[in-house]
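>>> no sequence for this one, just the structure:
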């Protein structure tokens, strides 16, 4: 089934009143599945009487005017774009870079362009296409959009396979710096299994069954006013949002986390006014991949890299000191 070329308009009458929006629209269009219509509505592509509605189960009333828009078709393969990259090391086999916060790793619905993959295609040229897959060429591991820090990217199939195996076997030295609410102990670990949150499929959660085993080790680097902790985290496993989920589940969500920080933490009361404002206004999760080490698959030499957090992270730390 294909999307209509133009926005689809439907005025609710007696035959459709009382139905769900997604069902009525799918039936009326006839060439688009209900699941596709549901996804479009959830993405903000439906307006009802001129106002955006994101609830597929919206009950229709007689006289409502609905307009469902369809995004422009996206290219089957990512396109090359000239996007600046902070490359720390490069040879014929791989690239090590310090990813800026705000850069999505690979194309996905809602982020088809402007990603790290688009930037790598622009940097490496045509020979880079297809290394590890059409949609994610070169990508061995990923960082969340708003997480900054070190990544390694493969430029050949051999190195892609070797690095993928090394990540799977946990033969990679990786460490993250994080600012978490509350005062954590000098060191410790979280070992709750992680799976999809049953109440919100866009979130991950520590689950009792059906999840994947996850282990995060941490050590306290510096406390700030007994309200925020700068910690180093090391992953024994590599699950989606692992650090963010484990810390949130333990009552120590990351500063600025837009997904796992749902209310103002009680620990915020322990900060000075300026520090509190800085912590509560930080626009992204305060997480930085600070260290990356691995054995080069071709040369067999040990490569190690370390970077400091970006300027916004550093500025937040200074204001937390008070």
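Alright, I've got the coordinates. If you're wondering where the values come from, they're calculated on a predicted model, not measured in any experiment.

>>> Please count neighbours and contacts with C-alpha atoms only from this point.
Noted.

>>> middle-most residue in this protein, spatially?
The residue lying closest to the centre of the chain (Cα atoms, centre = their mean) is residue 144, at 3.3 Å.

>>> isn't residue 256 right up against residue 278?
No. Assessed by Cα atoms under 8 Å, residue 256 is found out of contact with residue 278, at 9.8 Å.

>>> now the residue nearest to the centre of the chain: how far from residue 241?
Distance from residue 144 to residue 241, counting by Cα to Cα, to the nearest Å: 8 Å.

>>> now do residue 94
Per Cα to Cα, residue 94 is found 25 Å from residue 241.

>>> Comparison target below:
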């Protein structure tokens, strides 16, 4: 953003907290810490007056946004467009490629959020992502097109009422013949920036897995996620001796493949949204395997032993 902007709160944006309003308008290009600093120093003005981060904005208010540029002095060019696989009045479903961050931040100029903001720069409400995927994970991301939809999606994800189904190639022969409950406690450890997640204590992590293709070198799993812990699928599978192929953080180093983890299906209500993985060659997933994976979404959930 090369100069100061004055933006007007639209009816679709009314009722948001100022901090959220700014983050969505900026599309994740500006770090949250910088936005908070603007507000604290009075560089952000609402109807020419100072405001607090959690003040609610109202329709018709004029919000002053100060200039912001990266180290080069200009915003970094976007690397490419977004692929939208579903679009209606309430939400968007986006095909996130592996390697693209969901949100920007220090040292990250290109992201799904930034591309989303650029693609819908004239929208009354800047479409806002309702959840995340790891940078190296591909697959479906949902973005709300209204504030009401965003609040609904946030509540659904928080309460576990969005069905989430992943496909993962893992190393080795998966031993379980039937649907398997993955039940662990996970906690973060290590320094910020290089932290990892380990099993043993911490927050409960729940998922179910079923094997679609069983081989001696690799196996294809469908994983239904019930909780959304950091690196959950990667850690739970690695702790059972079958890390996700291409995972250098929780699996063996030196693998000559990208991370083979893909968010295949999401069901925030109706309909169920799906996105076939972009894998080819020995990693390709057949239509028959994808059909079998979807059956896991409709199967009865197994009882858990702890919470």
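That came through fine. As the structure is a prediction and not an experimental result, all values here were calculated from the model.

>>> Residue 256 and residue 278 of structure 1 - which one has more neighbours?
Set residue 256 of structure 1 next to residue 278 and count neighbours by other Cα atoms under 10 Å: residue 256 wins out with 22 against 19.

>>> Translate the more buried one into the numbering of structure 2.
Under the alignment by TM-score structural alignment, residue 256 of structure 1 pairs with residue 246 in structure 2.

>>> The nearest residue to that match once chain neighbours are set aside: how many residues sit nearby?
Distances taken as Cα to Cα, 6 or more residues apart in numbering place residue 259 nearest to residue 246 of structure 2, at 4.1 Å, with adjacent residues excluded. Around residue 259 of structure 2 sit 22 other residues, with neighbours defined as other Cα under 10 Å.

>>> which SS state does residue 259 of structure 2 fall under?
Classification of residue 259 of structure 2 using DSSP: H, G, I helix; E, B strand; the rest coil returns coil.

>>> Quick check, it in contact with residue 244.
Yes. If you go by Cα under 8 Å, residue 259 of structure 2 and residue 244 touch, sitting 7.0 Å apart.

>>> residues contacting the match of residue 256 of structure 1?
255, 256, 257, 258, 259, 260 (Cα atoms under 8 Å, 6 or more residues apart in numbering).

>>> What helix or strand is it located in?
Using DSSP states H and E, residue 246 of structure 2 sits within no helix or strand.

>>> any idea how far residue 119 of structure 2 is from residue 155 of structure 2?
For residue 119 of structure 2 relative to residue 155 of structure 2 (Cα to Cα), the value is 26 Å.

>>> neighbours of the counterpart of residue 220 of structure 2 in structure 1, just the number please.
For residue 220 of structure 2, the aligned residue in structure 1 is residue 230 (criterion: TM-score structural alignment). If you count neighbours by other Cα under 10 Å, residue 230 of structure 1 ends up with 22.

>>> cool, and the one 5 residues further on?
The local packing count at residue 235 of structure 1 equals 20, with neighbours defined by other Cα under 10 Å.

>>> So it versus residue 216 of structure 1, what's the distance?
Residue 235 of structure 1 sits 5 Å away from residue 216 of structure 1, going by Cα to Cα.

>>> thinking again about what came up before, now the contacts of residue 246 of structure 2 in TSV, with distance to residue 129 of structure 2?
Putting those into TSV (distance: Cα to Cα, whole Å) gives the following:
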residue	distance to residue 129 of structure 2
255	31
256	31
257	28
258	24
259	22
260	23
